[in-house]
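>>> take a look and give me a structure for this.
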Amino acid sequence: MSARSLFRTAGVVLVAFGVSGCGVPGPATPAEAMAPLRRDLSLPAKGDRTEAVTVSYLVAGDPVGPRLILVHGTPGAAEGWADFLSDPPPGLEVVALDRPGFGLSGPEEGAMTTLDDQANAVAALLPETRPAILLGHSLGGPIAALAAARHPDRVAALILLAGSLDPGLETIHPLQRVGAWAPVRSMLPRPIRNANAELLDLKPQLEALRAELPLIRCPVLIVHGTDDDLVPFSNTAYAAANLTGACAVETTVLEGADHFLPWNAVAAVRAAIARAEEIRC
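Okay, here's the model as predicted:
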């Protein structure tokens, strides 16, 4: 393939991701306002990874209150939750992480694209002595769900916001395979490169996650828009059917809402957070 064709193909892949995830709405709060809230933690080396990985995150709100951990989709970054950090729900400490491979988190080279790796990063932010609420948007949904399944004693509630859990609904666009081809991949920005890697391998990982969903014991709130063109609304039925160990499962249907709930349905997201605080089993 000629250099011109390579650049053209890379451009097409970028456009494809722009339509399906990158060219999305964003928070009203400017990203620059988040800089004073930035913190870091280190994930120790594990398995084939021989070096520690820095996980960058933003924190705001009540430092002694229950911790709300916000998990973005793919691609994404902690600043996407800026409206919830600039105006945190009363009484909560709000933490939004750059998932490994995105934003200011490592690794710079290579990717941590498995749900297991990503859930471990989320689990590192779970407090030892305070309750935690996990909220995952889009691909952040199965990541948060896996963290809740692995740490049932440390998660008080789980919110699945337009979460992608049903492996039967996962499809791969031919351009995604083009984007995985080394010459094209090398020209893609890091977040697009890593997002593509996550999505290409997502279906078998969601199939494996199915066995762990019944291990979630906390209340689960499912929030999804009926006009979601990226993560089908029918994910809600799959989630409810497989969360058999949860002490309560509540589904909020947002009529006419699209996929971008953190920015287009802020009031509904805040209502789900408030409900997660009050629900008890």
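
>>> please count neighbours and contacts with C-alpha atoms only from this point.
Noted.

>>> at which residues are the strands of the stretch 151-281 of the chain located?
Ranges of strands in the stretch 151-281 of the chain, per DSSP state E, counting those that start in this stretch, are 157-161, 220-225, 249-254.

>>> one more sequence to fold, the one below, so I can look at both together:
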Amino acid sequence: MTLRRTLAIAAALVAAALFATIAYVAWRPEVLVAAEFARQLHGAGLSKQARNVAGHRWVYAERDADQTDAPTLVFVHGFTGMKENWFPLARVFGGRYRLVIPDLPGWGESERLPRENYGFLAQSERLAAFIRSVSPNKPVVLVGHSMGGGIAALVAAGHPELVSRVALLDAAGVRFDDNRFGAEVLAGQNPFGVHDRASLDRYLATVYHLEEAMPRIPWPADRAYIAQRTRDAAFEQAVLDHIGRGPERFLPGEEAARIGQPTLLLWCQQDAVIDPSAAALYAARIPQASTVLLDDCGHMSMMERPAEVAAAIDALIERGRPR
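Down below sits the predicted model:
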């Protein structure tokens, strides 16, 4: 066999393997999404863990601190969010703290059970049990975003022995000034609903202000994401009925008056989801809170401004004082 023929056969085999790979990814685009999440997990120095708590299997990311006596930070994502939302912030922190980043029950890779309530109060009790499990006998710094901020406020108020400090980022749970997002929720819609590429682009444009921070979801990964969000539509609607329109919708703000720990309130001024007026409403109920308003960012503060968010949490840990 001549060298030229050998090279031609090798090139054909490589091309066939490449075509097969492309075809497989196009057929199973969720493989591409999983690979990207694994890359982000590794890039942030995190490992994936799982444990059964409060009747659910929790999947979470974790990283130990450089020093064994460092504080433990627990991050809680928002509505339609996932643990991966916190990975940019995890990279900024390095090894200063132990990090625990769960998918809340019902979301991401954690277990969802039929006919369960995944509203503010039920999730706060599950989160309290999770904190007891991952950090026994040592209170944590609890950081919650959006819906996760409302859940974190309830845990800090109702289980103060579990939380040494609390940070509420763009947190839900109070009656903020009217905006389009709030009006659509009250009208019975899901402004975050995704069922095609146009609604996906609308969702991303609503939660992000900085285009450079917006996740790129190219074909065929967008197919997998859209399919998953379409399957989740009924679940999302049920949760939104609890936290956006039901009797619990303002419970975090009402209970916030019981928060005695050092508290950080952090908002982005261009937040089109939870209007920045919410920060003042929380501050009126938590007089010891420090408020940080960041400019030129939207609802996803920890992804759009991770360095500034990390600095504010550092200050909360280093200089916070209890009421």
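
>>> could I get the TM-score for this pair?
Here the TM-score for the pair of chains, by TM-score structural alignment, normalised by the length of structure 1, is 0.75; 236 aligned residues with a C-alpha RMSD of 2.6 Å.

>>> and the strands of the stretch 151-281 of structure 1, which is most packed in?
strand 157-161 (a mean of 29; mean count of other C-alpha atoms under 10 Å).

>>> in structure 2, what range does that strand match?
The alignment of strand 157-161 of structure 1 onto structure 2 (TM-score structural alignment) spans residues 165-169.

>>> what about the matching stretch, how far off from structure 1?
Aligned to structure 1 and superposed, stretch 165-169 of structure 2 gives a mean residue distance of 0.8 Å (mean C-alpha distance after the TM-score superposition for structure 1).

>>> what about the aligned partner of Ala312 of structure 2 in structure 1, neighbour count?
By TM-score structural alignment, Ala312 of structure 2 lines up with Ala272 in structure 1. Other residues lying near Ala272 of structure 1 total 23 when counted by other C-alpha atoms under 10 Å.

>>> quick one: the helices in the stretch 51-200 of structure 1, in order.
Counting by DSSP state H, counting those that start in this stretch, the stretch 51-200 of structure 1 has helices at residues 82-86, 115-123, 140-150, 174-180, 182-185, 190-200.

>>> now the second one and helix 190-200, what's the angle there?
Angle between the axes of helix 115-123 of structure 1 and helix 190-200 is 120 degrees (criterion: axes from the mean of the first three to the mean of the last three C-alpha atoms, to 10 degrees).

>>> need the contact list for the residue nearest in space to the middle of structure 2.
Structure 2 has His77 as the residue nearest its centroid, 2.5 Å off, counting by C-alpha atoms, centre = their mean. Going by C-alpha atoms under 8 Å, 6 or more residues apart in numbering, His77 of structure 2 touches Lys83, Asn85, Trp86, Asp103, Leu104, Gly144, His145, Ser146, Met147, Gly148, Gly149.

>>> apply 6 Å and report the result again.
His145, Gly148 (C-alpha atoms under 6 Å, 6 or more residues apart in numbering).

>>> that one -> structure 1?
Under the alignment (TM-score structural alignment), His77 of structure 2 maps onto His72.

>>> how near is Glu109 of structure 1 to Gly101 of structure 1?
Look at Glu109 of structure 1 and Gly101 of structure 1: by C-alpha to C-alpha, to the nearest Å, they are 8 Å apart.

>>> pick out whichever of these two has more residues nearby.
Gly101 (28 against 8).

>>> residue in structure 2 matching the more buried one?
Checking TM-score structural alignment: Gly101 of structure 1 goes with Gly106.

>>> what does Ala31 of structure 1 give?
Using TM-score structural alignment, the equivalent of Ala31 of structure 1 in structure 2 is Phe37.

>>> sorry, back to before: could you find the closest non-adjacent residue to the match of Gly101 of structure 1?
Leaving out its chain neighbours, the residue that sits closest to Gly106 of structure 2 by C-alpha to C-alpha, 6 or more residues apart in numbering is Arg112, at 4.0 Å.

>>> wait, that neighbour touches Asp103, no?
No - with contact defined as C-alpha atoms under 6 Å, Arg112 of structure 2 does not count as touching Asp103 (10.8 Å).

>>> these two: which is more packed in?
Taking other C-alpha under 10 Å, Arg112 of structure 2 and Asp103 do not tie; Asp103 has more neighbours (23 against 17).

>>> so what's the more buried one up against?
Asp103 of structure 2 touches Val59, Tyr60, Met82, Lys83, Ser110, counting by C-alpha under 6 Å, 6+ apart.

>>> for Met82 of structure 2, see how far away the second one is.
When C-alpha to C-alpha is the yardstick, Tyr60 of structure 2 and Met82 of structure 2 sit 10 Å from each other.

>>> neighbour-wise, which of the two wins?
Tyr60 (22 against 19).

>>> ok, longest strand in structure 1?
Longest strand in structure 1 by number of residues (criterion: DSSP state E): strand 53-61.

>>> show where that one falls in structure 2, residue numbers please.
Going by TM-score structural alignment: strand 53-61 of structure 1 matches residues 56-64.

>>> trace Asp271 of structure 2 over to structure 1, please.
Here Asp271 of structure 2 is matched to Asp228 in structure 1, going by TM-score structural alignment.

>>> pretty sure its match is touching Leu261, no?
No - Asp228 of structure 1 is beyond contact range of Leu261, at 9.6 Å (criterion: C-alpha under 6 Å).

>>> the two: which is more packed in?
Using other C-alpha under 10 Å, the more surrounded residue of Asp228 of structure 1 and Leu261 is Leu261, with 22 against 19.

>>> the more buried one matches what in structure 2?
Under TM-score structural alignment, Leu261 of structure 1 pairs with Ser301 in structure 2.

>>> gap between the closest residue to that match other than its chain neighbours and Ala312 of structure 2?
Distances taken as C-alpha to C-alpha, 6+ apart put Cys268 closest to Ser301 of structure 2, at 6.3 Å, once the chain neighbours are dropped. Cys268 of structure 2 sits 13 Å away from Ala312 of structure 2, going by C-alpha to C-alpha.

>>> next: Gln237 of structure 2.
For Gln237 of structure 2 relative to Ala312 of structure 2 (C-alpha to C-alpha), the value is 33 Å.
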